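*Asks:* Prediction below, plus the sequence it came from.
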Amino acid sequence: MSRPNPFARPARPRGITDGIDITGLLRDKQATAQSVVNLYALGYGPGLLEWFCKLRQSFGNLSEADAPFVAAVVSFHWVQDDHINNEFLNLAVELVSYIPSFSRIVLAAAFRSFLPVSLSDHEVQIRARASQVTPLLSHEAAAAWGHKLTGVVLKRIPSAGTVLESVLYATVSEDIETHLPLLENALKISDYLPTFTPCLVTFGTHMLSTMDVNIVRTRELAAEEESSEDDVPRRRPAIDIGLGVPVERSKGREREDTIMHTSSLGSPFTPGSLTTHRSLTDRLDMLHASGVNTNQEDVERQRLGDEERVFDQCMAAMIRWWQRADPARVQAGVINALDTILLPTQNLRYSQFVVFTHVSLNPSQAEAVLTHLLRTCFDPAQPMQRRLNSAFYIGSMLARAGNVPLSIAERAMGVMLDYCHSVARLVPRVDESMGQSLGGNKIAMFYVLFQAVIYALCFILPEAAMEGLQAGVEIVAESPLAPLAVVLPSVASEFARVAQHHDFCAQALSAPPPTVPPVLKALVNSLHLESAFPFDPYPLPLAGELLQPLYREWRFEEDDHDEESDLTMGQLLPTYDRDAMPVDDWEVW
């Protein structure tokens, strides 16, 4: 049942627009647009409806140059009268039907409640003027009509999906308070257009990664300011492999004894993850210790707290959306987000949990993502940084994601060890020509893949203690490349502790401590291994409650284990002869 329009003035006739020269108004679109605003301010909603009905007769005369006029028409189509709202909805759809390029304007109008920026300076002026008069509808009611309009346009205009994607990206602003309502509004589009789901995954990941980089940047700037207080020498430049806050490398790559820490899931953190997930309280304690005044502490607390709070809310919104979205379409978006945003982007802190959410939901999704990461890892056409990042994702995924079957994990680790073995077979001894014969990329992949394997084994032993896997680890560990002396000391020490407890790789671990060959020191110092694995437990509270049940439980002290899963890798890997496989063939796959 329609409600009375509060903007109508009974003393004025409904037909106030009778006799308006439509042709004359179309000659001056800007004046007409301003007239629309003025009439709304005076309260002539019903009269405008009559005028718009007459305007339909002249749609054929509209062109691309009429964008400000059309924006004024469709940007004020919500009033507290269902009949008028429906008429304006039909009007907007007809506008797009006549001139498809107007779909951008119509879709932007549907999101007008959340737009931090406008399509043009003229539209900014129109909206600023409109904001000075009585608002038309509540936020919730406007959003409801916006979704209805969006759904109608998406169904009727073939190119509307592409247009809407550009509109969404254009609406992300520096005002973080606009991010959550914009993201929630965008995710509902899948209800109208399921095929738009992959774009929504990519858009959500883009928004999160943008916030993510800003959070890291804020902390880096604060750390630089802190190090300059009281003439304190600045730290050495931090290194970054794209999976977390850069971690400082000690001079000459000197190794310090590592104390293993325990997370809320009972599993050890690496030093990199401790730096990446440094709490706000720790940061403020350091500021206080460095003599920063209370006011600056308050500003720092507010800035970091707001950024992380909004990020947490947005991440939780995406996880909840995952529960009702089409898994197959979400998967396409996750793969695209990996390729275009996550793997190439440095200085990420939280946004990689988009991938963790997806791979943890069921084994088939985990297998698809793992397949893609392995292919990226061994593809020589990919940039080296992306290949290295893929290896970190693989190791973290095998270790942490609760729904990755053991059989899949074992075979994936077998493939990585085979690559390491093929590299090690080309190095019967360490000499000056070794680097030239192998190349820095192969050696770098050797160390990163081996670290990923032993990191995963820290979590899935003794279940994964199969004979072939144990032999593969021992062969690589005892090679002249001395990987146990190169990988993160926290990973190496934790692997030694867990492996000795389960009598795994006893021969390799009982040997004298390995040392980095002198000829490799320059290469080793250039490797970016000091980084958190991307799926260390999510540290923020809201999304953390949703993510924690998806983690593999830390069961180091347990001797009992379930039967191995019968699931196989499917088409993940080709059949091959391990002994006959030359190392260059890996670079093809």
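*Replies:* Perfect, I can see it now.

*Asks:* For the rest of this, base every contact and every neighbour count on C-alpha atoms.
*Replies:* Will do.

*Asks:* Pull the contacting residues for residue 413.
*Replies:* Each residue near residue 413 by C-alpha atoms under 8 Å, 6 or more residues apart in numbering is listed here: 453, 469.

*Asks:* For it, which three-state class applies?
*Replies:* With DSSP: H, G, I helix; E, B strand; the rest coil as the basis, residue 413 sits in helix.

*Asks:* how much space between it and residue 469?
*Replies:* For residue 413, the distance to residue 469 equals 8 Å [C-alpha to C-alpha, to the nearest Å].

*Asks:* Kindly report the same for residue 26.
*Replies:* Distance, residue 26 to residue 469, using C-alpha to C-alpha: 76 Å.

*Asks:* Return the set of buried residues in the longest helix belonging to the chain.
*Replies:* Longest helix in the chain, counting residues (DSSP state H): helix 197-227. In terms of neighbour count (16 or more other C-alpha atoms under 10 Å), helix 197-227 has its buried residues at 197-216, 219-220, 223, 226-227.

*Asks:* Put this next to the previous one:
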Amino acid sequence: MTPEVHNVNSVLHHWTQGDTRLYDTLLEVLNDPGLQSRELVFILQSMRGCVAQLDRTHEVLVGSLMKVNWPNQEEGVIREYRSFLLNLLSAHTFYLRAGLRMLVRHFLPDTSESEPEAETKALEDKKYINIHLVLRAVSSLIPMTWTVLMPLLSNCCPFILRPLYHLECFFTNLLQIPAYMPSLRQPILELIVSKLIQLDVRSPRCEIECTEGDKQEVDQVMFQMEVPSKHQDDNMPDTAEHVGAQKLDVLMELLLKYIHDTSYKKDVCDWDTCKKLYRELLLVFERIVLPTCASSHCQFFMFYICSFKPALADGFIDYLWTRFQNPNSETVFRQTSVAYIGSFISRAKFISIKTLKTCMELMVEWVHRYLEEISAETIFADVSHHAPFYSVCQAIFYVFCFRSKDILDSEKGYKWAAGLQLQRIVTCRLNPLRSCLPLVVETFSSVTRIYQLAFCDTIIEKNKRCTISVSTQNNDGFAVQTEILDSFFPFDPYLLNRSGELVRPLYREYTCGAVSTPHTKQHLQMEDDDFLTETENKVAFGTSGAPMSHFGVSQKPPASTDFLNYGTSPGFKHV
């Protein structure tokens, strides 16, 4: 290297005089990938003394410095570069965007390998530490840093088709930023969840089950439906594992561990910190997850944080119920909200019986009040006009299928359940048994028949024979029948393996267990029930009277084979 370029002040002086030879030489040296650390230190030390001269006319020179790969250099280079950058950005804030963009781009690994060696990963981790030290210093020095940084994080975020290692590195670095810029936590969480949603909708539940589940077990419990083979569906992935699901699994684990580590200090929940994080996540849920109708796993971050404190779960339910009750909300959002309530209180093990009963009372009371307020002329089960009503009915049926044992085992549980007046709901003129999902209806009918809380069989058989002429128009202008409610069960079984280790201990699988009350024992001892066929008796209780799955197989299915696993994504479309 020409010794003259070490004196950057002299180089700039010659440039102002019209002599650009040394200036061009300096640019060539900075753009040389073989630039030695010792030479770079000399240049940075010299340039730090003339930072004031580096106005907009020297954007090319500053741009060349921004391209230097300094984070993996020796400690002397890192120290000099950090000092130069801080001086530059504090003296000329118009370089702030370029400086932050350079730092953010270093959040991605330098290697193009999808699975680098451990030594390479260690070097990358060291680089990220240096980047965060500089970024923390910049944020402390320049208060406007956070307003410029967030758009850059969004623009530089890698596309979801990039290798998993790249996504994992970038998101790990994102989650470290709130430690020194807490005002960015909520938008960063929103950015991460938006990417998880994209991965989620690209990884349909049916594909994950076919590629990652145990096919033999799936065949046993798919409710007498054939699992489509790869030859039957050309869109099925050919790989042994679903790539999108793998990425989603790793990134969901990152998010869930961040939620836990932020909320817990020394294995004790920090209530103030946890409550603040919950509010931010609830805002993210409202903006990103709730309007999305094709997610299967992303929404479980709310499920997870609600398990930390009963007050959080109650608050989540209250938020959803408030949204449902708002008559100004769009119908689809009201339906989604009540679907979340039903699925949440059915699946979450941490929901107390008191909360369960309160939710059921709210929903049942709303249904009875709705029936009282509708006009006498309303005789047909019109899903298009009464969608919120049918959604609440389906949530009631769904919850009762899951939690009937808990309800009836509780103190005065049978009396409380009888007070819900379920018979009035199933026999009302809006005929919810006609419009709700058949599997939910059949299961609800079996459960309520056993406990003599409602008798649905006659109505179900009548509905099978009748055709209700209710028509709307689709996008093409053709009349279509809308008899069955579009169904969505957001907390269907969690199929991802790594992140599932955090979710499954909190998750309730469907069991067809009987309630140990005198009223129930009478039914358990009956060999021939007037309502149950021989097959139904075996399905419900098994030949020995012990709880069994609905399929007559041993009740320990994998996570992907829950009895009420409908696989109804995307959204309200029942597949």
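*Replies:* Perfect, I can see it now. Here the structure is a predicted model, which means the values were calculated and not measured.

*Asks:* Which strands or helices does the longest helix of structure 1 pack on?
*Replies:* For helix 197-227 of structure 1, the elements it packs on are helix 160-171, helix 179-187, helix 294-322, helix 327-337, judged by 3 or more C-alpha pairs under 8 Å, 6 or more residues apart in numbering; DSSP states H and E.

*Asks:* Mind putting these into JSON lines with distance to residue 380 of structure 1 and mean neighbour count?
*Replies:* Listed next are those as JSON lines, based on distance: least, C-alpha to C-alpha, whole Å; neighbours: other C-alpha atoms under 10 Å:
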{"stretch": "helix 160-171", "distance to residue 380 of structure 1": "32", "mean neighbour count": "18"}
{"stretch": "helix 179-187", "distance to residue 380 of structure 1": "36", "mean neighbour count": "20"}
{"stretch": "helix 294-322", "distance to residue 380 of structure 1": "33", "mean neighbour count": "17"}
{"stretch": "helix 327-337", "distance to residue 380 of structure 1": "19", "mean neighbour count": "20"}
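
*Asks:* and those helices as a markdown table, adding distance to residue 498 of structure 1?
*Replies:* As requested, these are exported to a markdown table (distance: least, C-alpha to C-alpha, whole Å):
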| stretch | distance to residue 498 of structure 1 |
| --- | --- |
| helix 160-171 | 47 |
| helix 179-187 | 42 |
| helix 294-322 | 33 |
| helix 327-337 | 33 |
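
*Asks:* What is the neighbour count of the spatially closest residue to residue 92 of structure 2 that is not a sequence neighbour?
*Replies:* Of all residues not flanking residue 92 of structure 2 in the chain, residue 55 sits nearest, at 7.2 Å (C-alpha to C-alpha, 6 or more residues apart in numbering). Residue 55 of structure 2 has 14 neighbours, counted by other C-alpha atoms under 10 Å.

*Asks:* who's in contact with stretch 429-445 of structure 1?
*Replies:* Contacts for stretch 429-445 of structure 1 (C-alpha under 8 Å, 6+ apart): 384, 387-388, 423, 426-427, 480-481, 517, 519-520, 523, 527.

*Asks:* Show the buried residues in these.
*Replies:* With burial judged by 16+ other C-alpha under 10 Å, the buried subset of the contacts of stretch 429-445 of structure 1 is 384, 387, 388, 423, 427, 480, 481, 520, 527.

*Asks:* Out of those, the closest to residue 347 of structure 1 would be?
*Replies:* Using C-alpha to C-alpha, residue 388 is the member of those that sits closest to residue 347 of structure 1, with 14.7 Å.

*Asks:* so what corresponds to that closest one in structure 2?
*Replies:* In structure 2, the residue equivalent to residue 388 of structure 1 is residue 335, according to TM-score structural alignment.
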